[in-house]
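Chemist: This is the structure alone, sequence omitted:
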């Protein structure tokens, strides 16, 4: 697994976000997209859920 490079992430315009493990678990397991959500919204939801799950995994937290 490649470590996150904070300066590279900042170069992409990304910002750090610190959440409690319980909040990450909730985010990883819930999709709140309505049935008529656009593909772009579904993709965004998938990326957020994946990143939440990856953050838990990276820090050895159960999902």
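Modeler: Happy to help now that I have it. From a predicted model like this one, the values you see are computed outputs, not experimental measurements.

Chemist: okay, CA-based contacts and neighbour counts for the rest of this
Modeler: Noted.

Chemist: hey, where'd the helices end up in this protein?
Modeler: For the chain, applying DSSP state H gives helices covering 6-11, 21-29, 39-58.

Chemist: Now do the contacts for the residue nearest the centre of the chain.
Modeler: With distances taken as Cα atoms, centre = their mean, residue 51 lies nearest the centre of the chain, 2.7 Å away. For residue 51, the contact set (Cα atoms under 8 Å, 6 or more residues apart in numbering) comprises residue 28.

Chemist: then this one, side by side with the first:
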């Protein structure tokens, strides 16, 4: 697994976000997309859920 490089993340325009593990668990398993959501909205939701799950995994928390 490659460690996150804060300077690379900043270069991509990303910002740090610290969340409680319970909030990440909820986010990783919850989709708020309406039935008529666009593919773009569904992709964004999927990326957020994936990253929430990955953050939990990286820090040794179960989903």
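Modeler: Happy to help now that I have it. Quantities reported herein were computed from a predicted structural model and do not represent experimental measurements.

Chemist: ok, residue 47 of the first structure to residue 27 of the first structure distance?
Modeler: Distance, residue 47 of the first structure to residue 27 of the first structure, by Cα to Cα, to the nearest Å: 11 Å.

Chemist: Now do the residue of the second structure most remote from its centre against residue 42 of the second structure, distance only.
Modeler: Most distant residue from the mean C-alpha position of the second structure: residue 36, 22.3 Å away (Cα atoms, centre = their mean). Going from residue 36 of the second structure to residue 42 of the second structure by Cα to Cα gives 10 Å.

Chemist: Same drill for residue 47 and residue 27 of the first structure, tell me which one is more crowded.
Modeler: The neighbour count for residue 47 of the first structure versus residue 27, taken as other Cα atoms under 10 Å, is higher for residue 27 (18 against 13).
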